[in-house]
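Undergrad: Here's a sequence, model it:
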Amino acid sequence: MQLTIIGAGAIGGTIGAHMIRAGHDVLLCDADPAHVDAINRHGLSIEGPVENFTVPARAVSPGDLPERLQHAAIAVKSHHTDAAAELVRDRLAPDGYLVSFQNGLTADRLAAAVGAERLLVSFVNFGADVLAPGRIMQGNVGTFRVGEPAGGEITPRVRELVAALPYAEATGNIMGFLWGKEAYGAMLYAGAVSDLSIADSLEAPEWRPLMLAIAREVLAQAPVKPEAFDGFDPGDLEGSLDRLVTFNRNSAKSHSGIYRDLMVRRRKTEVDDLLHDLAGPLTTYTGELIRAIERGERTCEVANLRLLAAYERAERLGRPLDAVVTLFPAPSRAPEGPLHGVPVAVKDMIDIAGHPRGNGNPWSMRTEPAAADAPVVQALRAAGADVFAATSLLEYAAGAVHPEVREAMNPYDPRRTAGGSSGGSAALVGAGVCPVALGTDTGGSIRLPAHYCATVGFKPSHGALPLDGVEPLAPTLDHVGLLACDIATATTVFSALTGARPVTRAGAGIRVGVLPGQVDRVEVQPDVAAAVRQAVDTLRGAGCTVVEVDGSVFDELDTAFPPILLYEAWQEHGARVGADPGHYGPETLRLLRSGSEVGEADYRKALALRERLLPAAAEVYAGIDVLLTPAAPFVAPATTPPVDTPEGAAEGMFTGVYNLTGAPALVLPCGWSADGLPIGLQLSSPPGTDMDLLAVAAHVEAAIAVDVRRPASI
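TA: This next block holds a predicted model:
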């Protein structure tokens, strides 16, 4: 057979060399002059574990192709398809045909150049790489199928071609093989953003949900029945991963061609064609990461795979909980730092460049995007974190849901709220989507969702994390803080954001203060009281000294909270309430309007009361390391009660005082209710002792050692 192969690289060169050795008349065409010259001078060599041989061969550059081609094959990368098709368009003999040896869905583009009736399509799954000009490594013998693009009958010309090709077989469903390869190829693309081998990226349990999800995403788009090959079976994706690991471990080709294009050859990949052919979020996130690597903004490393896995969990777990507002493809970040590659979500009232500050409000979500990151987001990126998601919240962090914006629900019971107002951040961390998220806290809006969602919720000292670029509610009470999977993560992130060094603290001798009668209050549910009591008993048994302290000053201080909150919220929102009340949901509107009833004199009186009581509040900590209280009186309710209702006031009865004092306070899990809902306890310490609080909290967390439970949403 006479065949001209356009693209004499890994696939085209391997096929051509085998055909030449079998006695066929093969002309090779390649755009690399060094490759063409080496083939003409020294022949074409195939090396590796399959065979080692060299054949004399003829090679030309595209400009030297003969005017007439009886049979032609295209084996170029898919993004070079159009240029290769133009070379063939007017050269193909009237009774000749063109065959594709390509990855990807290029049949329509080739048919446009030569006519559908003169096109054959093949599926090639060799593991091969160009080692040097004139030298190709063949790593394995994979599946090779040839068929008519329309499917159905196996025609004489297919049989003729199959007889001439190495390892080839005919098929009546060639597009089914190509769609199977699209799914497998999407997994290879995902793995290629790391520096792991193909086998390692497919084998590690950490990446398996991602690999399965991206394959399913592609297969769901197939217009034909996808076919199995080389261990990949569309009907058994779980088993496919094990078989593909074995197949690739037995191949001399350890990394995909995408990875080699990115890191070895430093050239354009086929990613644009991947994104053109396929829809779906995971292929899009993968493609955008590859584009970022092509631009030099990233390098192939496991951190990219960790980010892709976070995207997969956000789609699978976060979106059903209504915790996700937006996911950001290939977010910009420093190439290294203490938070290198840590996926971080951000509450959607903190500025993220290019994204509107949504505020849990449908009108705000349609405003102009932020021109720059808030300083706290800038600090995350500078530390190497991947700011990958904006999370949902209660409207303007004011304690109520806008009717047109769905409330974030609880990963441990999706029929219940994740809490507010930082519920989306808590839900993502609680569901295991990401290890940490930013939230804000004006009266408990970080700590209450942490209690509901079995996460750590850390409200630092007032001003420890900057409020610039953050939607204000009540500025003297507002805090930026963290929702985290554990104390160690909260400590690492807070240290990276502030430059404060973690504190080393011995566990023995920690003095824990408790306020007498707190767990006996009528608002506290029995399960919550029992869990907090058990935690205190456990700490005693672990060598902590537990002492009762007089916290009556907190009760007096709490009376200042409503007038300060309401007055300051009215100052922030009053003008818009008057001009456009329809901007707000009814519950938020009611709360804000109640702020108009607080006069400046009452506000100044509340501020003066706070100022007068702060020294006495600081004295509560004399002789203790931390103060321990319940986080909230009840477990997650069906929905967040508005702050100006009796239920809302009860919800924040243990948290709001630390917004008044500005003292650091955190919530960590301490137990479970009878129906499996999380329960947290709260620790606080004097203002400015954030790292000391985190150090003590780490010992408390270890001593309590709450059993880890799988969220219902997983």
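
Undergrad: Every contact and neighbour count from this point should use C-alpha atoms.
TA: Noted.

Undergrad: List the contacts of the closest residue to L305 other than its chain neighbours.
TA: In space, and not counting its chain neighbours, L305 is closest to S194: 5.9 Å by CA to CA, 6 or more residues apart in numbering. Going by CA atoms under 8 Å, 6 or more residues apart in numbering, S194 touches C300, E301, V302, A303, N304, L305.

Undergrad: Over to E294?
TA: Under the criterion of CA under 8 Å, 6+ apart, the neighbours of E294 are L262, R266, R267, K268, T269.

Undergrad: rerun that using 10 Å as the cut-off
TA: Taking CA atoms under 10 Å, 6 or more residues apart in numbering, we find E294 in contact with D261, L262, M263, R266, R267, K268, T269, V271, E288, C300.

Undergrad: same question, R366
TA: Counting by CA under 10 Å, 6+ apart, R366 touches H355, P356, R357, G358.

Undergrad: For the one helix or strand S122 maps to, what is the distance to the chain centroid?
TA: Following DSSP states H and E, one finds S122 within strand 119-124. Offset of strand 119-124 from its chain centre (CA atoms, centre = their mean, to the nearest Å): 36 Å.

Undergrad: Counting by contacts, list what that strand packs against.
TA: On a contact count with 3 or more CA pairs under 10 Å, 6 or more residues apart in numbering; DSSP states H and E, strand 119-124 meets strand 69-74, strand 92-100, helix 107-114, strand 144-147, helix 156-164, strand 169-170, helix 174-192.

Undergrad: out of the contacts of E294, which are buried?
TA: Those of the contacts of E294 that meet the buried threshold are D261, L262, M263, K268, T269, V271, E288, C300, by 16 or more other CA atoms under 10 Å.

Undergrad: Please generate a structure for the following sequence too, so the two can be compared:
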Amino acid sequence: MLRDVQTVVIGAGAVGGTVAAHLVEAGEDVLLCDVDPVHVDALNAHGLRVVGPVRELTVPVRAALPADLPDRVERAVVAVKSHHTADAAALLRHRLAPEGHVLSLQNGMTTPALAEAVGADRVVVGFVNFGADLLEPGVVLLGNVATVRVGEPSGPVTDRVRAWARRLPWAEATDNIDGYRWSKEAYGAMLFATAVSDLTIADALADPRYRPLMLGLAREVVGLARAQHPPVRLEAFDGFDPDDLEGSLDRLVRFNRASAKVRTGVYRDLAVRHRRTEVDDLAGLGGRLTGHVVAVVRAIERGARRCEVANLDLLAAHERLERLGRPLHAVVRALPAPARAADGPLLGVPVAVKDMMDVAGVPRGNGNPRAMLEPPATTDAPVVARLRAAAADVFATASLLEYAAGAPHPDLPEARLPVDPTRTAGGSSGGSAALVAAGVCPAALGTDTGGSIRIPAAYVGCVGFKPSHGVVPVDGVTALSPSLDHVGVLAADVATAARVLAVLGDVRPGAPRRAVDLRLGLLRAELDDPRVEPGVRAALEAGLQRLVAAGVTLVDVDAAPLQALHPTFEPILLFEAWAEHGERATADPTWFGPDTDRLLRLGATVAPSTYRAALDRRAALLPAADAVLDGLDGLLGPAVAFVAPTGTPLLDSPEGELEGLFSMTANLTGQPALSLPCGDAGGLPVGLQLAGRRGDDAGLLAVAAVVEQVLVGSPRPGPGPRRPGPVGGHAR
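TA: Okay, here's the model as predicted:
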């Protein structure tokens, strides 16, 4: 057993080692205590060496394992990670001299655990922001000189606070130590986010893609501090100013670029040491956005993820989900740190899924408040499983019209149009469309029975692709009308839609096409339909003129063979919808909202013979419908006759019938079709529908890429595959 000692430093790592070296150099009697026997042996054999641009220093020290601490300690410095506070407190519970006290030099709010062990009046708190790291046993890197403050938890500056301010390097006394600690929590939230990537601190903070994320994290913690009772008076330090977070980012980038310590200690714990971090402290704050950071850190800790930029892409998507998606009523549930493959073609791509698809651990909500309370799915739908296997982050479930039947439940608001939230984003995949159009994520899954992907895509101004019937599996997805149901993609651009379709339905990329080689059929009767709003028609005509100018050949085609199919739509849809949901509607008439219930009950009036006749009629008409595409690369027409209305019209209303007039055909034929942005009418997006031959989804996507290029120019690039960077470097 060692003799009694004046100062024990518990935790001989980055902060504890740096402080101990300065105390020993000043002539103080110091004993270092650490759980790592290799580090303890190196300290006793060779002393403590401090290296880096600040100064080079080697001092002889004494070090011990916790079991070898002396029985009596005059004062103690606790510099362990916050999650080891209880162990450090237990060491001091019966060792601290009656007149002694403890100085905490830790991140986080660790005072209560220490106070419980030694008494609240015997704890002093330090704030440390210099950049240090334990490089190897016995060697500490000191990367910069930064703010150090000491204060009483209760506030007033006391003699013992002044004494510590004299002892510690670069320290000053303060009467507002909580103000510094909470500001460090806000800055620390950003540092935790940088640690889940392989970027340096400065590079992550400087990247414009992640600026809203960093600001969102800081704002959340600042808000939590100011919501305390009484509110915390936050302090500025080393470039971080809680009253100027925008400017703080730029200053913190400069501060960290000047430091020899380029990554955080959290990163080193995760990527190099593969050990637990201090993330429980961040979790204790209880913030929604910080909670997503906590989930990613914990996933890396348990080996489910690695430190890479794809994690920052996910966190940035969560920030946009909260800031942009929730106000549009587009979000049902955020999914923190979702399971996925370590690598794949969609690595770094966050994807939302319509809340009628099975996501393991999540109820299939179906746009119905009672369904949202049912037991969670135990497995993923195949489309969700395929996304995960391709390394996509399935990070949210998106809102929809109730059971995709064409009406919102009265207790749930429908998703709103990003450019004009007074208007609907459309149905039934409106939540998915709104998230893509708002820039929350580059892709989202939807379903389409009569236009439920393409209609909202047209309203919001994104790409909405319905594949050929049967190309993408619908297992694990709530059915409405199985012979008409499709799972498809809403995306920021055609290229992103193609990437996702390649995963969902094994749709291989088609050969690139040129405008001058395209021959497209124009459904003139649809464009000239007097029910098409003049502004919509004008936007479409302008788009067609651009296509002709680019060299595309447009040929007017007879829409009659396609329109002949339309009378079969309603009996097929209604009969199959009642077959799917009639039992529940009958057993519990209150389950569905009144509009959905009424629509479903219309199916009970469709006789089986009428349904079979509609199927037969459709089958007889399909060859003529297919022949419309002979000699053509695709068919063009309006996606919807009007721009986004204030609310989704009911399916059996005149407006509802008109809404799906041009989109239902592709559900009856089973051919692939998509809506592309084509200008605007009065500032509201207009969609152009492009349809292809059944089974040739890749060919249609290749044609759509050319049409998109002509109509909107080079689409904005979506996030590409992310590859892991090198592991290593200095960390905090």
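
Undergrad: Filter the contacts of S194 of structure 1 down to the buried ones and hand me the PyMOL line.
TA: With 16+ other CA under 10 Å as the criterion, this PyMOL line picks the buried residues out of the contacts of S194 of structure 1:
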select buried, resi 300+302+303+304+305
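
Undergrad: Would you mind giving the contacts of S194 of structure 1 as TSV with distance to F554 of structure 1 and secondary structure added?
TA: Shown next, in TSV, are the contacts of S194 of structure 1 (distance: CA to CA, whole Å; DSSP: H, G, I helix; E, B strand; the rest coil):
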residue	distance to F554 of structure 1	secondary structure
C300	53	coil
E301	50	coil
V302	48	helix
A303	45	helix
N304	47	helix
L305	48	helix
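
Undergrad: so M109 of structure 2 touches D178, yeah?
TA: Yes: counting by CA atoms under 10 Å, D178 is a contact partner of M109 of structure 2 at 9.0 Å.

Undergrad: Compare these two (neighbour count), which wins?
TA: Taking other CA atoms under 10 Å, M109 of structure 2 and D178 do not tie; D178 has more neighbours (24 against 18).

Undergrad: Can you tell me what that one aligns to in structure 1?
TA: Alignment note: D178 of structure 2 maps to M175 in structure 1; criterion TM-score structural alignment.

Undergrad: next one: V548 of structure 2
TA: Superposed on structure 1 with TM-score structural alignment, V548 of structure 2 falls opposite R540.

Undergrad: Likewise for V139 of structure 2?
TA: Aligned by TM-score structural alignment, V139 of structure 2 pairs with R135 of structure 1.

Undergrad: coming back round to it: which one of the helices and strands packed on strand 119-124 of structure 1 lies nearest to D555 of structure 1?
TA: Among those, helix 174-192 comes nearest to D555 of structure 1, with 55.2 Å by CA to CA.

Undergrad: What range does the helix or strand following that closest one cover in structure 2?
TA: Toward the C-terminus, helix 174-192 of structure 1 is succeeded by helix 198-203 as the next helix or strand (DSSP H and E). Mapping helix 198-203 of structure 1 onto structure 2 (TM-score structural alignment) gives residues 201-206.

Undergrad: swap in stretch 511-526 of structure 1?
TA: So stretch 511-526 of structure 1 sits over residues 519-534 in structure 2, by TM-score structural alignment.

Undergrad: can you give me how far that stretch is from the chain middle?
TA: Counting by CA atoms, centre = their mean, stretch 519-534 of structure 2 is centred 39 Å from the centre of its parent chain.

Undergrad: Closest one to V708 of structure 1 out of the contacts of E294 of structure 1, please.
TA: For those, with V708 of structure 1 as the reference and CA to CA as the criterion, the closest is C300, at 33.2 Å.

Undergrad: Map that closest one onto structure 2.
TA: Correspondence of C300 of structure 1 to structure 2, assessed by TM-score structural alignment: C307.

Undergrad: V470 of structure 1 too?
TA: Under the alignment (TM-score structural alignment), V470 of structure 1 pairs with V477 of structure 2.

Undergrad: tell me the contacts of its match?
TA: Contacts for V477 of structure 2 (CA under 10 Å, 6+ apart) come out as 354-359, 364, 366, 380-383, 447, 485-487.

Undergrad: Recalculate using a threshold of 8 Å.
TA: For V477 of structure 2, the contacting residues are M356, M357, D358, A381, by CA under 8 Å, 6+ apart.

Undergrad: Give me the distance between the two termini of stretch 633-647 of structure 1.
TA: Start-to-end span of stretch 633-647 of structure 1 (CA to CA, to the nearest Å) is 10 Å.

Undergrad: Structure 2: matching residues for that stretch?
TA: Mapping stretch 633-647 of structure 1 onto structure 2 (TM-score structural alignment) gives residues 641-655.

Undergrad: ok, and for that stretch, which residues are buried?
TA: Across stretch 641-655 of structure 2, burial judged by 16+ other CA under 10 Å covers A641, F642, V643, A644, G647, T648, P649, L650, L651, E655.

Undergrad: Can you give the contact residues for that stretch?
TA: Contacts for stretch 641-655 of structure 2 (CA under 8 Å, 6+ apart): 406-407, 417, 422-427, 458-460, 531-533, 536, 595, 599, 656-659, 662, 681, 684-686.
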